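Trainee: Using only what follows, build the 3D model:
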Amino acid sequence: MTVLYAKQRGVGLVELMVAMVLSLFLLAGLFTIFFSTRQSYDTQQDLSRLHDNQRLAATMLAQTVQQAGYFPNPTTFTRAEAFPSNATFATAGQIVFGGNVTSEALAIRFVAPAAGGHMLNCQGGSANGATTDIYRIDYDSNIKANVLECSANGAAFQPLVNRVNTMQVLFGVDTNSNGSADRYMNAATVTANKAWANVKSVSLRLVFDNPLNKPQAAPGQPATIAMPIVVNLMSAPNNQ
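Mentor: Presented below is the predicted three-dimensional model:
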């Protein structure tokens, strides 16, 4: 009996090369999808951090800066008596001050109740009695970026919000004695007009680093994003 064997044929070089090329195309597609998804995720995380920083800055500044000018028992003491002049506040009754410390800085002061109060200083601690908060922008070598930081009653400056490039400060001044701000001035102009006792509000413009301003992001993104904040002060216009 004759046994017939089927003739087997191996994979040729051409077929192998075609299979490798197809596999490389499939892998390239998978890597493209992976990197695109990862880039979208990183972008969303960066935007979330930016929004968190903006909300934190707005909340903290609004809650603490508006306390400027508050003092207990306004029927017993005038504002000038509650806020005497000192090295930072040149005029009695002055509750805010601005100047340049690396970037523009803002100093505010208030008098918290001696006991049983719920007022906080800019570092989140309970305020007790005369309190001065100073805000400024400074460079943080750990994250290699500017940060918004504050000092409460002369304590060391502590970082509050990361990646705040600059802070611009204007003061709303009551120039016609009607109890409301009708003109915004920078610190030098307020000093020149001797109008610190008439400041009723503070306009802050925080400029944040834009996390989308990077080569892999969409082109045309600005380097920074500005956020304006206007805070009314707890001043006592009839007790100066």
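Trainee: only C-alpha atoms for contact and neighbour calcs from this point on.
Mentor: Noted.
Trainee: Could I get the full set of helices for the chain?
Mentor: 13-65, 79-82, 187-192 (DSSP state H).
Trainee: Now the second one, please; I'll put the structures next to each other:
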Amino acid sequence: MMNKRQPGFSLIELMVALVLSMLVVVALVQIYIGTRQTNRTQEMQARLTEDGRFALSMLQRLISQAGYRPPSEALAADRIAPDATTPSTKFVLRTKGDGTNIVNCNGAAITSGTDTTLTIQFASSKLSCITSDTTPVTTDWIATQTGGRGTEVVDFQVMYGIDTAAAPNTLADDYRCGGAGANRDCVADSYVTTLPTGVTSVQIVAVQLCLILRTEMADAGISKASAVKNCSGTDISNSQTDSKLYRQFQSTVLLRNR
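Mentor: Below you'll find the predicted structure:
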């Protein structure tokens, strides 16, 4: 009885199979790396968006409540006051708590009748707010984190909308724009970073905000065709080659209490 020899794979066939297997493995690795990089970039974008929207929402709320007080009290002339040294990056808001809707820097309601000062400032890559009523408390709205997964504030610029055009006002003093004796229309005639000579804080009727954020983490897959501009339109140093994501946020807030 003759035994038939079992045909097998030749060396060439085995080598071809190994090469094909390696190509499949390499393709899978590339897909994994690409997916991981995409997910990391999306995570960085989401963090920038979330931090920026949070900061703007807090700024909008605190600015709009500046000058709140009971109807029987006169409007405080300094309900908003630019800092004397760095007015474009730091300003002070003053309000009186109602126990419910008027909040401090961390979003907690201010005790009814309590005079409170809120200082907003940009320094050391952080955007912070200081609540000063009984004991000053600093809240960092945006700051770097241990491990490099936080968000940096690259630029923050405040411009004050000032009402300088006289407008005849026949309303009773309690209802006039700017308080008793004022003849203004409460429409911003210009936006400035520093109040001109002769213009006071009571003439501020709106605030323009510009905020530029950057991811603390870098990713080699991020490339930019040109440098990123700051709030003044100037190139941010190394922004084209630092492999980080940037995002700009802008808002104009009207002061409601006048």
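Trainee: Need the TM-score between these chains.
Mentor: Between these two chains, after superposing, the TM-score reads 0.76 (TM-score structural alignment, normalised by the length of structure 1); 209 aligned residues with a Cα RMSD of 2.6 Å.
Trainee: Show me the strands in structure 1, by range?
Mentor: With strands called from DSSP state E, structure 1 shows them at 96-101, 103-112, 129-140, 145-152, 158-162, 164-173, 183-185, 199-209, 224-232.
Trainee: now these as JSON lines including mean neighbour count and distance to Phe83 of structure 1?
Mentor: Formatted as JSON lines, the strands of structure 1 follow (neighbours: other Cα atoms under 10 Å; distance: least, Cα to Cα, whole Å):
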{"stretch": "strand 96-101", "mean neighbour count": "18", "distance to Phe83 of structure 1": "11"}
{"stretch": "strand 103-112", "mean neighbour count": "23", "distance to Phe83 of structure 1": "8"}
{"stretch": "strand 129-140", "mean neighbour count": "21", "distance to Phe83 of structure 1": "8"}
{"stretch": "strand 145-152", "mean neighbour count": "22", "distance to Phe83 of structure 1": "16"}
{"stretch": "strand 158-162", "mean neighbour count": "19", "distance to Phe83 of structure 1": "25"}
{"stretch": "strand 164-173", "mean neighbour count": "23", "distance to Phe83 of structure 1": "18"}
{"stretch": "strand 183-185", "mean neighbour count": "17", "distance to Phe83 of structure 1": "22"}
{"stretch": "strand 199-209", "mean neighbour count": "22", "distance to Phe83 of structure 1": "14"}
{"stretch": "strand 224-232", "mean neighbour count": "16", "distance to Phe83 of structure 1": "18"}
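Trainee: could I get the ones you listed as a markdown table with distance to Ser40 of structure 1?
Mentor: Rendered in a markdown table, the data for the strands of structure 1 read as follows (distance: least, Cα to Cα, whole Å):
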| stretch | distance to Ser40 of structure 1 |
| --- | --- |
| strand 96-101 | 38 |
| strand 103-112 | 33 |
| strand 129-140 | 28 |
| strand 145-152 | 23 |
| strand 158-162 | 22 |
| strand 164-173 | 23 |
| strand 183-185 | 41 |
| strand 199-209 | 19 |
| strand 224-232 | 20 |
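Trainee: Mind checking these for the one nearest to Phe35 of structure 1?
Mentor: Evaluated over the strands of structure 1, closeness to Phe35 of structure 1 peaks at strand 199-209, with 24.0 Å, by Cα to Cα.
Trainee: so the closest one matches what in structure 2?
Mentor: Counting by TM-score structural alignment, strand 199-209 of structure 1 falls onto residues 204-214 of structure 2.
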